[in-house]
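S.K.: Prediction below, plus the sequence it came from.
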Amino acid sequence: MLKLQSKEFTAKTIEEALEQAKKEFEVQDSELSYKIKEEGTKGFIFGIGSKPYILEIYINENFLINKIREFLDEILTYFDEEIDANIKAFGKTIVIYLDGEGLGKLIGKHGRTLGALQHLIMIYVNRMTDTKIDIKLDIGEYRKKRRRKIEEIAEQAAKKVLRTHENLELATMFSFERKTVHEHIRKYFPELSTKSVGLEPYRKVIILENHKEYTK
């Protein structure tokens, strides 16, 4: 489970400690998790010998999920279509899947709008936490279809490099697209190498033979 912010709280009961944390962090009940550091005891008559609970209470991934949902709801109000958002956290990665009607506008030409939206969400989320969070946004299974297309591009490019013995520079790609190229070449063309060059959002993949170097 992801810990975004944590602090120790001391109280007579777990419920009291959670209430303290809820007010201090200004979050909802579902956005808090805890670990008992020291068990409390009631003691004897009039509370003599009682011991308070000491809890480490932290803001969990539900906080980020709720914030992302609010952020997306605000953006999606500019679209006429009904679009559903399914958001899940897997460690330090948050996966967002959007589905509904008229998704073409959200994807944009060659997935540019999708990439821009993912970048915006990543900036928004990472301003709220010191932990680096990776955002993966998919719209109507676009990434699955795009992955197949990128693999075809990588396949054709690799064969051309082997045929011409010349380095080949691919078009600008998003990070997940570049990763697909790297993985495909590494798996199916061990005699070739790949490297990413340039600055975001204009990074490209270079495909070259193992014994060659890339020179601009």
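M.R.: Perfect, I can see it now.
S.K.: hey, let's count contacts and neighbours off CA atoms from now on
M.R.: Fine.
S.K.: how about the most centrally placed residue in the chain, secondary structure?
M.R.: Centroid-nearest residue in the chain, with C-alpha atoms, centre = their mean: residue 135, separated by 2.0 Å. Following DSSP: H, G, I helix; E, B strand; the rest coil, the label given to residue 135 is strand.
S.K.: what's the distance between it and residue 89?
M.R.: Distance of residue 135 to residue 89, given as C-alpha to C-alpha, to the nearest Å: 9 Å.
S.K.: which residues do these two both contact?
M.R.: Residues within reach of residue 135 and of residue 89 at once, by C-alpha atoms under 8 Å, 6 or more residues apart in numbering, are residue 95.
S.K.: on that earlier part again, for the residue nearest to the centre of the chain, list the residues it contacts.
M.R.: Per C-alpha under 8 Å, 6+ apart, neighbours of residue 135: 93, 94, 95, 96, 118, 121, 122.
S.K.: Of those residues, grab the buried ones for PyMOL.
M.R.: Applying 16 or more other C-alpha atoms under 10 Å to those, the buried members can be selected in PyMOL as follows:
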select buried, resi 94+95+96+118+121+122
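S.K.: Presented hereafter is structure B, for comparison with structure A:
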Amino acid sequence: MTEENVDMRALLDEEGDIAADYLEELLDITDIDGDIEITVEADRAAVGIVADDGGDRRLKRLIGKQGDTLDAIQELTRLAVQQQTGERSRLMLDILGYRQQHRQEIAEIAHEAIDRVEESGEPVALKPMNPFERKVVHDVVAEAGLFSDSSGIGAARHVVISLPDEEVDDENDVLAESTQSEDSIDAVE
């Protein structure tokens, strides 16, 4: 391991420790039982709140509807880390494996879209997704050897998947074609 890799690993470990302390305090304040797991995944700190079988069911409340509360807690945790380190954090938070399960669901949607692109040769535009979901799609598409690009602004931001050698002159034509398809893929409901 190079000196640079060791330094990066130490910084990520520090982020994980700061995040764990912050989340432990949050769990204490809310009187919810949960254990904290710290790892490093894909060059970022990852912290999970887990429970043994029969653990505190109130942990599910920290996930919220479609992960909204989880996203908010993740942002607060990132801010707590940034406040102590002075550096922007890319930390990922998971609660009860919600993100892992959601990642698998999004990966399945991406694989279905990849199959459609390979069969038809035509680009496929997915429904709007949040940044986490788009990142999952981009990773799956890259692994399959195809091309993906994010398009749109704000809540309308989505991923367009195409063959790698295809050049798109007018993205609006691509989006119009793929949204007219009867077999459009539902990304996130």
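M.R.: Arrived safely, thanks for sending. Quick caveat, the model's predicted, so the values are computed rather than measured.
S.K.: picking up where we left off before, if you look at the contacts of residue 135 of structure 1, which of them are in strands?
M.R.: With strands taken from DSSP state E, the overlap with the contacts of residue 135 of structure 1 comprises 93, 94, 95, 96.
S.K.: how about the helices in structure 2?
M.R.: 3-30, 68-85, 98-120, 131-144, 171-180 (DSSP state H).
S.K.: Tell me the one of the ones in strands among the contacts of residue 135 of structure 1 nearest residue 212 of structure 1?
M.R.: Proximity of these to residue 212 of structure 1 (C-alpha to C-alpha) peaks at residue 93, which lies at 35.7 Å.
S.K.: What lines up with the closest one in structure 2?
M.R.: Counting by TM-score structural alignment, residue 93 of structure 1 corresponds to residue 44 in structure 2.
S.K.: That match and residue 88 touch, don't they?
M.R.: No - when contacts are counted by C-alpha atoms under 8 Å, residue 44 of structure 2 is not listed as touching residue 88 (11.4 Å).
S.K.: what does residue 196 of structure 1 align to in structure 2?
M.R.: Using TM-score structural alignment, residue 196 of structure 1 sits opposite residue 150 in structure 2.
S.K.: any chance of the ones in strands among the contacts of residue 135 of structure 1 in CSV, with distance to residue 126 of structure 1 too?
M.R.: Below are those laid out as CSV (distance: C-alpha to C-alpha, whole Å):
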residue, distance to residue 126 of structure 1
93, 12
94, 12
95, 15
96, 15
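S.K.: List the residues that contact residue 83 of structure 1.
M.R.: Residue 83 of structure 1 touches 76, 98, 99, 100, 101, counting by C-alpha under 8 Å, 6+ apart.
S.K.: Confirm for me that residue 196 of structure 1 is in contact with residue 205.
M.R.: Yes - the criterion here is C-alpha under 8 Å, and residue 196 of structure 1 meets it with residue 205 at 4.5 Å.
S.K.: Between the two, point out the one with more neighbours.
M.R.: When residue 196 of structure 1 and residue 205 are compared on other C-alpha atoms under 10 Å, the one with more neighbours turns out to be residue 205, at 22 against 18.
S.K.: Residue in structure 2 paired with that one?
M.R.: Using TM-score structural alignment, residue 205 of structure 1 lines up with residue 159 in structure 2.
S.K.: Leaving out chain neighbours, which residue sits closest to that match?
M.R.: residue 150 (4.4 Å; C-alpha to C-alpha, 6 or more residues apart in numbering).
S.K.: does residue 88 of structure 2 really touch residue 78, like I thought?
M.R.: Yes - taking contacts as C-alpha under 8 Å, residue 88 of structure 2 lies within contact range of residue 78: 7.5 Å.
S.K.: thinking again about what came up before, for the helices of structure 2, could you give me CSV that also reports distance to residue 61 of structure 2?
M.R.: What follows is the helices of structure 2, written out as CSV (distance: least, C-alpha to C-alpha, whole Å):
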stretch, distance to residue 61 of structure 2
helix 3-30, 11
helix 68-85, 8
helix 98-120, 12
helix 131-144, 20
helix 171-180, 35
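S.K.: Cool, thanks, signing off.
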